[in-house]
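1. Attaching a predicted model along with its sequence, questions to come.
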Amino acid sequence: MKVIQSISLKKVMHYAKPYQKRLYMVVLFSITLSVFAAVRPYLLKQTIDTYLKVHDQVGLLNYIILMGVVLVLEVGSQFFFTYWASWLGQDIVKDIREKLFHHITTFRMKYFDTEPVGKLVTRSVTDIESIASIFSQGLFMIVSDLMKMTVVLGIMFYMNWKLSFIVILGMPVLLYATRIFQQKMKVAFEEVRNQVANLNTFVQERVTGMKIVQLFNREEIELEKFKKINELHNKAWLKNILYNSIFFPIADILSSLTLGMVVWYGGWNIMHGDTMTTFGDLFAYTMLIGMLFNPLRQIADKFNVMQMGIIAAERVFEVLEREDLVQENGNVTAGHFKGDLTLENVHFSYIEGEEVLKGINLDINAGETIAIVGATGAGKSTIINLLNRFYEISNGRILIDGTDINEFDLYSLRRQIAIVLQDVFLFADTILNNITLDNPDISREEVILAAERIGVHNFIMSLPGGYDYNVKERGAMLSSGQRQLIAFLRAYVSNPSILILDEATSSIDTYSEELIQLATEKITKGRTSIVIAHRLATVINADKIIVMDKGQIVEEGKHFELIAKPEGYYKSLYESQFLSNEIS
């Protein structure tokens, strides 16, 4: 575990390389802070023994001024040390957070299928902030305190070695207590981090699915679940509080006992004429003991802060180093495709041993509109996921214009493919930004022109602010049909080579469907289109219909060809689903 923590700390410090000058300044101010802090008690001793004892008012005033100057320098060093250390920490975590976010966006969909959203939020926000504390409250503070203790011990032995020996007698006990405290707190912090992640995951999921919670009257049930998770979180923190409540009083008692022994022994020496010990020593030692024991006591606390930061770093780097889930990138830049699609013996499994696609062979000519139909779980949407390389196929090949899609650069490949999903996701932003997705190559004028062409412009302009209307999180201010229209326009303005409609018209009203049918005619014209069919009109107009069942293609052909098969699978679907929709 120590080796892992050391490695994690080295990885974090690697991000400090671009800020080496700032790092050197932190070290410099740490040194000056230690020196100025330790010099003040010595100046106090000199003031008492040299000037106060002989009533030298001028010398006393000069030393008091000198102590004031040293105090100002100490305060200044403290300010710059704290500011620069925190600044360095924030810049480092900014870099790590950006790298983490970019890394997460390159993961295959398989990762997001199994990892809770709340966990990733915790890694990207809470854990990253904990890493910042390594610099602002942990590592540099510990180094500064150790340097201060070293200088203080040196001054103590220079002043009075007898009193210094009494001081260090109590330190082994405090060091042992500190060690035990660190071990206990490390376990406690790990438990706290786990419970925080669990709490974040639970709250994230329930807030996202609040409509389901309320629709099925699960408020009380979810509250009871939350209470259990919150209780575990509370118990984890109570352990942390308990250990702090035990350690810090012990440290205070040891410091007080040491001070009492020094005052007693030093006073006894003075009363018996020991010239080695002076009143100035006793005054100085009352300050020096606090400066020696307080940092040692605080080091334990700061060490725990650093431990929490290192544990958080381990979690963050665990995600950062998941290279096995990073999507492979090709070296061929995809231009505007002609649109020929070929699937050769494609096999795929989401879970090993459970094939979803079982040797799919399919040819789609450029410019054709293909409809894929079949029961739920037949593998229709899986084909779309593989085409966009959200997942990697188990066996076989997918080719576009004769080139394996694995050879294409992902960015350029996906720029040529537009998808309209049944469940439309909109960001908490304006309609315009949700359409362009902040693509600088798509102007406002182009969006408006495209909206007019497919008949969506009037609908958008009817909203407050028009194209600048904020749809809020997940497009909550729009109906499902309106969200579909925005998604369709988003696909249209991207001018894709290949268009995919995945159940895109399955949950919209009649008016919205009419608009989408108009848009479909325009956007699919002369463009390869794949439609995972739900509505009858889309199926009838397709150049070819692919019928799937249990991961295999069981039929293909035009509507009138398939409907003419007496015992055909498509005919059965038509009679049970499409015909009933037509009658209703």
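-> Yep, that arrived.

2. For the rest of this, base every contact and every neighbour count on C-alpha atoms.
-> Fine.

3. who does the host helix or strand of F79 touch, helix- and strand-wise?
-> Secondary structure assigned from DSSP states H and E places F79 in helix 57-105. Applying 3 or more CA pairs under 8 Å, 6 or more residues apart in numbering; DSSP states H and E, one finds that helix 57-105 contacts helix 20-46, helix 127-133, helix 279-320.

4. Nearest to L343, out of the ones you listed?
-> With CA to CA as the measure, helix 279-320 is the member of those nearest L343 (33.1 Å).

5. L410 reaches N329, doesn't it?
-> Yes. L410 is in contact with N329 according to CA atoms under 8 Å; the separation is 5.8 Å.

6. More neighbours: these two, which one.
-> L410 (22 against 14; other CA atoms under 10 Å).

7. Could you report the neighbour count for E219?
-> Neighbour tally, E219, other CA under 10 Å: 14.

8. Distance of it relative to P116?
-> Going from E219 to P116 by CA to CA, to the nearest Å gives 21 Å.

9. Closest to the mean position in the protein, which residue would that be?
-> Centroid-nearest residue in the chain: S124, 1.5 Å away (criterion: CA atoms, centre = their mean).

10. And that residue, how far from I168?
-> Applying CA to CA, the value for S124 to I168 is 44 Å.

11. distance between stretch 279-298 and the chain's centre?
-> Here stretch 279-298 is found 43 Å from its chain centre; the criterion is CA atoms, centre = their mean, to the nearest Å.

12. alright, now check it against this:
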Amino acid sequence: MKTYFRLLSFAKPIGKYAVPYIFTTILAVIFGTLNFALLIPLLQALFSEDNTKAILTKPEFQYSFEYFKTLFYYHFYQAKGTYGIYGSLKFVSVIIVCSAFLSNLFRYLSQRFMEELRVHTMQNLRVSVFENVMNMNVGFFNNERKGDIISKVASDVQVVQFTVTSTLQVIFRDPLQLIAYFIFMFTVSVKLTLFSILAVPIAGIAIAALVKRLKKQAQSLQESYSNMISFLDEALSGIKIINAFNAVPFIKQKFKDENIYYSRINYKMIRRQQLASPISEFLGIVTVAGILLYGGYMITHGQSGLTAAQFIGYIAAFSQVTRPAKAISEAFTYINQGLAAGERVLELVDTKPQIVDKPTAITAELFRNKIELQNVEFSYTDRIVLDKVSFEINKGETVALVGPSGSGKTTICDLLPRFYDVNGGSILFDGADIRDLKIDSIRAQIGLVPQESVLFNDTIFNNIAFGKPNVTLEEVIEAAKIANAHNFIMETEDGYETNIGDRGAKLSGGQRQRLCIARAVLGNPPIMLLDEATSALDTESEKLVQDALNRLMQNRTSLVIAHRLSTIQNADKIIVLEKGKVIEQGSHQELLTKEGLYYKLINMQSFGAEA
């Protein structure tokens, strides 16, 4: 129940929907029960000539059930006395029609309020999950499967919507309807009602045994579904590799196996869920048969004051008890699936980002001096990536990071905007530890051009103006010109309003990279982090991109990860890394003179270029 109430907390303000729902539901139950209570006088009018119990005096008004009952019978016998049996039939029929209309009207209104509550809850829950995911640091996504996150945000929330929140309707309305029916039945016959209640615990035990394993199966079902989503995402992302390696049959079989496993669990759950309704209905019919026998015996042997009309009305009311009882049993079978999905969603909601602002964090002032790395240490789990790395980046300098793969170049670029936090040492921003500064104020001063072009399925304009809603077309065009992108943009079908497809699939690699540069230019940050992305481009695209990068770095402080060493020979400082340590630093000429690792890397690339 703790999970259930946690999920309901997303319905706030719940009173806005719950109060009118409760009010309309109570009225629907009252008028719904009244329909069956009116069967007794209707049958009496048809089959009984006995007027000895006729109420001849109009009762005095008071707030009680007895008053309204007496008032009804007063008018009933007045109509019967004045207009005969047919007149009383018309009177009762009109009351039944009005009662049925009001019952269904209030039932419709209550369903509307519940639907609004359900949608409102789902909306709040999904937004909360997504916002929390967006607050996670980059390291979180390295340890989680993207498909599992997508499944929780999309599928699991949907399951919660149609099970947990929808059962609110059943949990309140149907027990209330059951209570109303039993109150009516107790007023007709205490003995018969006590006899009928004996079936309730029997049905409860049967349903409880049936749904015992449903929650565990539901958890397995949701996990299997998230595995399929993860697999689908990976298959779509790697479709070229799958085709290139003739791995289509292998991928098909892998997906088929997971789908069979998911279907098998789903089938077992459905089989259990569908058993609940027939069992509860069968037990209800058995009880009705027992009531017929027991009630008939009491009437025929004179052991009950029941009239035939009252007995038939009682049977009619009890036959309706199975409907809400059936709904409750079904709700308990489905709610386990909702709770299992809800636990997965809440697990994501409760996950806290590892990198957050300190309560005492202050806003970083505009960068004016230097960035210092002092004995920085960092590791991914047990693997040490950076080992006491120290160097400075002065304002206006271009500093390049070079070294073999795995030497820690990209990690340093990730530490500066606090995608990760250092394990040891510190990074100083104008003398202040970045952990003492607000994350947003640091990132606002840093522009990033990653090695892999990250673009969105949107227009060129929106990709360049990403995250800046008030940017004008003129500003976007100016940024595109600096990035050498304006000319090719104007050659597209709709210019800056051209949609570039999923991840920019409609553009070449060089065009995608120039859009990323334009996006970085538009923010006009004082610090640039450039994971040079020219190595995978053709000669013409490389020249255009490199020219755009050179423009981007003008009058800015830049940290460049160099893959092609020829592009960073003019850097003010080159930091050479190997196995997470700084082994050399200096200008291009100074490092060549030392004839160390940098010298070897230059010769290797030069030899490769000549070959």
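-> All right, it came through fine. Note that the structure is a prediction, hence the values are computed from the model and not measured.

13. Out of the helices and strands packed on helix 57-105 of structure 1, which one sits most buried?
-> When those are scored by mean count of other CA atoms under 10 Å, the highest mean neighbour count falls to helix 127-133 (a mean of 24).

14. Tell me which helix or strand comes right after that one.
-> helix 139-159.

15. Find me the equivalent region of the helix or strand following that following helix in structure 2.
-> Sequence-wise, the next helix or strand downstream of helix 139-159 of structure 1 (DSSP H and E) is helix 161-169. Mapped onto structure 2 using TM-score structural alignment, helix 161-169 of structure 1 spans residues 190-198.

16. outside of the matching stretch, which residues touch it?
-> 182, 185-186, 287-288, 291, 294-295 (CA atoms under 8 Å, 6 or more residues apart in numbering).

17. Now which residue in structure 1 aligns to P404 of structure 2?
-> Using TM-score structural alignment, P404 of structure 2 lines up with A375 in structure 1.

18. Equivalent analysis for N375 of structure 2, please.
-> For N375 of structure 2, the residue aligned by TM-score structural alignment is N345.

19. With S128 of structure 2 instead?
-> In structure 1, S128 of structure 2 lands on K99 (TM-score structural alignment).

20. Over to L366 of structure 2?
-> Per TM-score structural alignment, L366 of structure 2 is aligned with H336.

21. can you pull the contacts of the closest residue to that match other than its chain neighbours?
-> What sits nearest to H336 of structure 1 in space, not counting adjacent residues and going by CA to CA, 6 or more residues apart in numbering, is S497, at 5.9 Å. Counting by CA under 8 Å, 6+ apart, S497 of structure 1 touches 336-339, 416-417, 527-528.

22. go with 6 Å
-> 336-337, 416 (CA atoms under 6 Å, 6 or more residues apart in numbering).

23. So which of those residues belong to helices?
-> Assignment to helices by DSSP state H places none of the contacts of S497 of structure 1 there.

24. Going by neighbour count, which of these are buried?
-> Buried by 16 or more other CA atoms under 10 Å: 337, 416, out of those.

25. Return the distance of the closest residue to the residue nearest to the centre of structure 1 other than its chain neighbours relative to V121 of structure 1.
-> In space, and not counting its chain neighbours, S124 of structure 1 is closest to R97: 6.3 Å by CA to CA, 6+ apart. Look at R97 of structure 1 and V121 of structure 1: by CA to CA, they are 11 Å apart.

26. Ok, I516 of structure 1 next?
-> For I516 of structure 1, the distance to V121 of structure 1 - CA to CA - is 36 Å.

27. same deal with Y511 of structure 1?
-> 39 Å.

28. and the counterpart of S280 of structure 2 in structure 1, how many neighbours?
-> The alignment partner of S280 of structure 2 in structure 1, by TM-score structural alignment, is A251. Other residues lying near A251 of structure 1 total 22 when counted by other CA under 10 Å.

29. What helix or strand is A251 of structure 1 located in?
-> Assessed by DSSP H and E, A251 of structure 1 sits inside helix 219-271.

30. Kind regards, and thank you for your time.
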